[in-house]
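*Asks:* I'd like to go over a predicted model; first the sequence, then the structure.
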Amino acid sequence: MGRFASVSDLTTRALRGGAALATGGVLEGAARFGRNIVLARLLAPEHFGLMAIVLAASQLFEAFTDVGVRHCVVQNRRGETPEFLNAAWWFSAVRGLLLFAVGFFAAPALAWFYDDPRLTDLLRVALVSVVLAGLVSPRLYVLQKQMRMAGYVAIMQGSAVTGIGITLALAVWMPNVWALVFGFVAEAAIRTGLSLGVYPIRLRLSLDGESARDLWAFARGMAGLAILTFAMEKAEIFVIGKVCTSEVLGAYALAIALADVPLTVFSRIVQPLILPAFSGLQSDAARLRSAVLRSTGLVLRFGLPLAACALILGRPILAVVYRPPYDEMALPFGLACAYRVLTMVGVIIASLYLALGRPGLHRAFTLFRGVLILIVIYPAVVWFGPTGAVLGLLVTQVIALGYQAARMRQLIGLALTRYLACLGPAIGPTATVALAAAAIHWLWAPGDVVQVAFGMAVCGLAWAYTAWRLHGGSVRSRETAAVEPVVVHS
């Protein structure tokens, strides 16, 4: 009975947490979507290109010393104790200050590499956000660990929406790249201030030995993981910025930002629940297998139809949401949508590795794919421009996912054929959306707004069909569960 009560409690917390994350994630996603629509009409593509380089460089500095404090607090059994939280805060704070110091003196080198002196001051100001991020209260991660997501959402999404408002106000006042940089730093400052004000921790100069050892051991397991992840996610920004113009990079960055909307919603709503949910099931391989298959199937069944629509209707979508010349990035945008779906699938497997306390496995996968990307990304951009960049990312992700999936048999006994079967239910809705979008785009060819509205309607119908099928399967499962005890004990 204790086991079933535990499962019921986990499910209840997951549902409540999911509802809170859904509310906050949708609000933040809508705000960022609206912000980009407005900014595309206030700022030139060059400004987005400069900001893309600044953000990528800032994330590169962070990646070099990412010690995985958030993941460790969630995964560690002592992560909620005051001693552990004190050690976690000091780890993050010292790291943030060191990163700022290194980045401050390295900024001129970045400006020299891109032959743009403006990047020196832009990067130095943006790196203030790294210091602020290191000061965030680790009690936020305890909320994630316990799946008490209301407070987590209020701070994370609340600071994001406020930062978006500040960015828009600044863009009206000074329509240049500095509006983006100051808005970025303001969002980090609000998040840190709220976290420490609402969820303060008792700081001590002395560190608990066991907590420090646990953090250090987890950090060693994560060593190099963030820089490899960065190579997978942002390498094309540096290459496009070097090979192409700032205007091309800016148009690409804004198109990719639109493709990132589903991934952003996923990372805000679903991803924070996956690691604690998997961690709670780590001693039950059968239920862990079921959770991996169910979450992967949901991502594919809802994500692939949307990617098919974006791949075919990319030009009218970008023309309606933004304006020319952003619609020139239609093909990279469509490929990026497909790539983001596969990225979400990869996040599920990565969360499995971390939940089992095996970050080394995730690092091995990331190293494998990072090497692939470093091999293909530069020639791909030189030969095919932004389209080559996304195509290279997509191909390497497919190869790396096959490598990941094969390893799950050793971890939780999940056969590759059973895992690949998750793709089956997504094929029908995806093919239907693709055929309908192709018909209206190439046969009928009405105005852009009509094409986008039609694509949204077809995707909505595909999702409704999937939801109906899932509901029917859930009902059948409950009916089977209700009859099963009678059959077993007869």
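*Replies:* Cool, the structure landed.

*Asks:* For the rest of this, base every contact and every neighbour count on C-alpha atoms.
*Replies:* Will do.

*Asks:* With Gly472 as the reference, measure out to Gly18.
*Replies:* Separation of Gly18 from Gly472 (Cα to Cα, to the nearest Å) stands at 21 Å.

*Asks:* Name the residue in these two with the higher neighbour count.
*Replies:* Gly18 (23 against 11; other Cα atoms under 10 Å).

*Asks:* hang on, isn't the more buried one packed against Ile274?
*Replies:* No: contact between Gly18 and Ile274 fails when scored by Cα atoms under 8 Å: they sit 10.3 Å apart.

*Asks:* which neighbours do those two share?
*Replies:* Common contact partners of Gly18 and Ile274 (Cα atoms under 8 Å, 6 or more residues apart in numbering): none.

*Asks:* what about Asp116, which SS state?
*Replies:* Following DSSP: H, G, I helix; E, B strand; the rest coil, we place Asp116 in the coil state.

*Asks:* Skip ahead from the helix or strand where Val395 lies and say which helix or strand is next.
*Replies:* Under DSSP states H and E, the secondary-structure element containing Val395 is helix 359-412. With elements assigned by DSSP H and E, the helix or strand that comes after helix 359-412 is helix 416-420.

*Asks:* Just list what that next one packs against, helices and strands only.
*Replies:* helix 359-412 (3 or more Cα pairs under 8 Å, 6 or more residues apart in numbering; DSSP states H and E).

*Asks:* chain center to the helix it packs on, what's the gap?
*Replies:* Going by Cα atoms, centre = their mean, to the nearest Å, the spacing between the C-alpha centre of helix 359-412 and its chain's C-alpha centre is 16 Å.

*Asks:* Check which helices and strands it is in contact with.
*Replies:* Helix 359-412 packs on helix 209-222, helix 225-243, helix 285-312, helix 330-355, helix 416-420, going by 3+ Cα pairs under 8 Å, 6+ apart.

*Asks:* another structure for you, compare them:
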Amino acid sequence: MRGIGLTDKQKIVSAAAWSIGAGLLGRGVGLVGTLLIARHLSPGIVAEVTVATIIALTGNWISAWGCGQYVIVRGGEGREAIFAASVFYLVFGLMVIAGLWWMAPTLAAWFDTPRLAEYLPGALIGIGIRRLGAIPDKLLARELRFARIALATALGDVAYALVAVTLVSTTQLGGQAMIFGFIAQSCVIAAITIAGTGWRSWLTPVIVSAARFRDIFRFGAPITGEITLSEGARYWDKPLVLRLLGAENAGAYGMAFNLAQLPAIYVGGHIGTVMMPAIVRAQPTDRAPLIVRALGLTAVVLFPMAFGLSVCAPTLVAALLPPEWSQVAPLLSVLAAVSVLAPASFMLASFLGALGENGTALRIELLTVLVLVGALVLLSRWGVVAASFAVGIALVAQLALSIAACRRHGLSLHGLGTPLLRVTAACMVMVAGVLLLRAMMSDWQGAPVLGLVCEIALGAALYPAALAFLGNDLLKDVLRLLSGTGKAELQRTLVASPGVQND
């Protein structure tokens, strides 16, 4: 099989820049919107809306049944494969959405939150709209058209912020304003992805054999379990916290989690998502170096962002959120610090997926969820801050299991040890400097906004200075990745793998 040309590699590199840049822009706007919404809604209402959305998302994960991945992997087999996967996906999704809609009162009673039944139907409508754009999204990914995918996601985040903030500040809709924002977000994402492929490319009717549907069912079973558990490990703690500790604590926990995920998901996650096609296309001997290089590039950018967010949490919350959200500060300090582990687990899961180890990935995700649930139940007796450490415990377990599984396939991470220690040491210098400044200024009494600006500025100066002292080569890596669009570093990462193949 012929290797992909430089043009395809350049598309992947460009996609990484687009994905990271657009993702950060969209998430930044969404984050501002979330903070503005918090000025109008109590933590309890936000928690109920969040749990309604998570229930709808869970139904979406279960009913996806790996159809998107099927389109990427088997789409080259012709229109029958794409159309069959599309029909399977849409029909199964409609059935699950209808079932959850019917169960709304029962779920509200179990969580002891009556308003949940009011929010869930709107969340399900948003999921239904988003499903219309899901297969086109995978067709775009198959064609390496990641720029449109990134644009859709970013503009969707902007739409959510604009609609939700406008409605919550000018009407009496309360939590429903967030639901309308979610629906608007889904409409924008679906419209942009569908416009990129058209309807005929995936919904033109063709005769489908029973064998094709059986193939989709077999193909999707392990993928569905793995994705559902993977996403569940990120989201199911919020409903559990609601059940264990009440709506107010769950709202603060959810806000802290969303803030903490900015570095982990929208830097490491975007790099991992764009790297997945390269990993799938690579020769087996090239996949391990590709993952190791991606982990290294992620760490030098992600670690200072995560630890910086953790140390600045008290000042940030005081500056940006109303007093009733003060509980977010200690939760954010914990969750931001442990979030550095998430992208590594995501990339290692991509590595296992590229090797066809879906069963192994499924078992790892199942054990991760069990650890998360068990730790949450155990630690919740000491309050919500103690319970937040459950996320870190689950991530450590997931990473350890993933490393062990990947090692059996020749993936060695020993080369990362020294760079990670240097990056971590530089981050600790940054953290110590910020804490010393805050202590000298008596916690910025009366001037939290000024304090936040000063802490960010000091951290931004200390981290590269510490890196320059501890390892000038790492500082050069950071500067290369941040200069321009970061293409130079990612070009080196991808071009180093000459054995990449076409599907």
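*Replies:* Nice, I can see it. All of these numbers come straight from a predicted model, not from anything done at the bench.

*Asks:* care to give me the TM-score?
*Replies:* Here the TM-score for the pair of chains, by TM-score structural alignment, normalised by the length of structure 1, is 0.87; 471 aligned residues with a Cα RMSD of 2.8 Å.

*Asks:* Just the buried positions in stretch 216-228 of structure 2, please.
*Replies:* By neighbour count on 16 or more other Cα atoms under 10 Å, the buried set for stretch 216-228 of structure 2 is 216-217, 219-228.

*Asks:* tell me the angle the helix holding Val395 of structure 1 makes with helix 225-243.
*Replies:* Here helix 359-412 of structure 1 runs at an angle of 120 degrees relative to helix 225-243 (axes from the mean of the first three to the mean of the last three Cα atoms, to 10 degrees).

*Asks:* now the angle from helix 359-412 of structure 1 to helix 209-222?
*Replies:* Using the same axes, to 10 degrees, the direction of helix 359-412 of structure 1 lies 80 degrees away from that of helix 209-222.

*Asks:* I'd assumed Ile183 was in contact with Ile125 of structure 2.
*Replies:* Yes: with contacts counted by Cα under 8 Å, Ile125 of structure 2 reaches Ile183, the gap being 7.0 Å.

*Asks:* sorry, back to before: now, of the helices and strands packed on helix 359-412 of structure 1, which is deepest in the fold?
*Replies:* helix 330-355 (a mean of 23; mean count of other Cα atoms under 10 Å).

*Asks:* Average offset of that helix relative to structure 2?
*Replies:* Superposed on structure 2, helix 330-355 of structure 1 shows a mean distance of 1.3 Å to its aligned residues (mean Cα distance after the TM-score superposition for structure 1).

*Asks:* picking that back up, any chance of the helices and strands packed on helix 359-412 of structure 1 in a markdown table, plus distance to Arg369 of structure 1?
*Replies:* Written out in a markdown table, the entries for these read as follows (distance: least, Cα to Cα, whole Å):
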| stretch | distance to Arg369 of structure 1 |
| --- | --- |
| helix 209-222 | 16 |
| helix 225-243 | 7 |
| helix 285-312 | 20 |
| helix 330-355 | 11 |
| helix 416-420 | 19 |
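
*Asks:* Can you check which of the ones you listed gets nearest to Thr432 of structure 1?
*Replies:* Ranking these by proximity to Thr432 of structure 1 (Cα to Cα) places helix 285-312 first, at 8.2 Å.

*Asks:* What about Ala457 of structure 2, how many residues nearby?
*Replies:* Counted with other Cα under 10 Å, the neighbours of Ala457 of structure 2 add up to 12.

*Asks:* Trace Ala31 of structure 1 over to structure 2, please.
*Replies:* Aligned by TM-score structural alignment, Ala31 of structure 1 pairs with Val29 of structure 2.

*Asks:* residues in contact with that match?
*Replies:* 157-158, 161.

*Asks:* Apart from its neighbours in sequence, what residue is nearest Ile227 of structure 1?
*Replies:* Of all residues not flanking Ile227 of structure 1 in the chain, Ala63 sits nearest, at 4.6 Å (Cα to Cα, 6 or more residues apart in numbering).

*Asks:* Next, the angle from the helix holding Val395 of structure 1 to helix 285-312.
*Replies:* 110 degrees.

*Asks:* Next, the angle from helix 359-412 of structure 1 to helix 330-355.
*Replies:* Going by the same axes, to 10 degrees, helix 359-412 of structure 1 is angled at 80 degrees with respect to helix 330-355.

*Asks:* Among the contacts of Val29 of structure 2, name the ones in helices.
*Replies:* 157-158, 161 (DSSP state H).

*Asks:* At the geometric centre of structure 2, which residue do we find?
*Replies:* The geometric centre of structure 2, computed from its C-alpha atoms, lies nearest to Ile265 (Cα atoms, centre = their mean), at 4.0 Å.

*Asks:* what's the closest non-adjacent residue to that one?
*Replies:* Spatial nearest neighbour of Ile265 of structure 2, chain neighbours left out: Pro343 (7.0 Å); criterion: Cα to Cα, 6+ apart.

*Asks:* which one in structure 2 is aligned with Arg174 of structure 1?
*Replies:* No Arg there; residue 174 of structure 1 is Met. Matched across to structure 2, Met174 of structure 1 falls on Thr171, judged by TM-score structural alignment.

*Asks:* Quick check: the aligned residue for Arg41 of structure 1 in structure 2?
*Replies:* If you follow Arg41 of structure 1 across to structure 2 using TM-score structural alignment, you land on Arg39.

*Asks:* can you tell which of the helices and strands packed on helix 359-412 of structure 1 is closest to Gly370 of structure 1?
*Replies:* Closest to Gly370 of structure 1 of those is helix 225-243 (Cα to Cα; 5.5 Å).

*Asks:* distance from that closest one to structure 2 after superposition?
*Replies:* Following superposition, helix 225-243 of structure 1 is found to deviate from structure 2 by 2.4 Å on average (mean Cα distance after the TM-score superposition for structure 1).

*Asks:* Could you identify the helix or strand that succeeds that helix?
*Replies:* Next along the chain after helix 225-243 of structure 1, with elements defined by DSSP H and E, is helix 246-259.

*Asks:* and the angle for the helix holding Val395 of structure 1 with helix 246-259?
*Replies:* Helix 359-412 of structure 1 runs at 40 degrees relative to helix 246-259, counting by the same axes, to 10 degrees.
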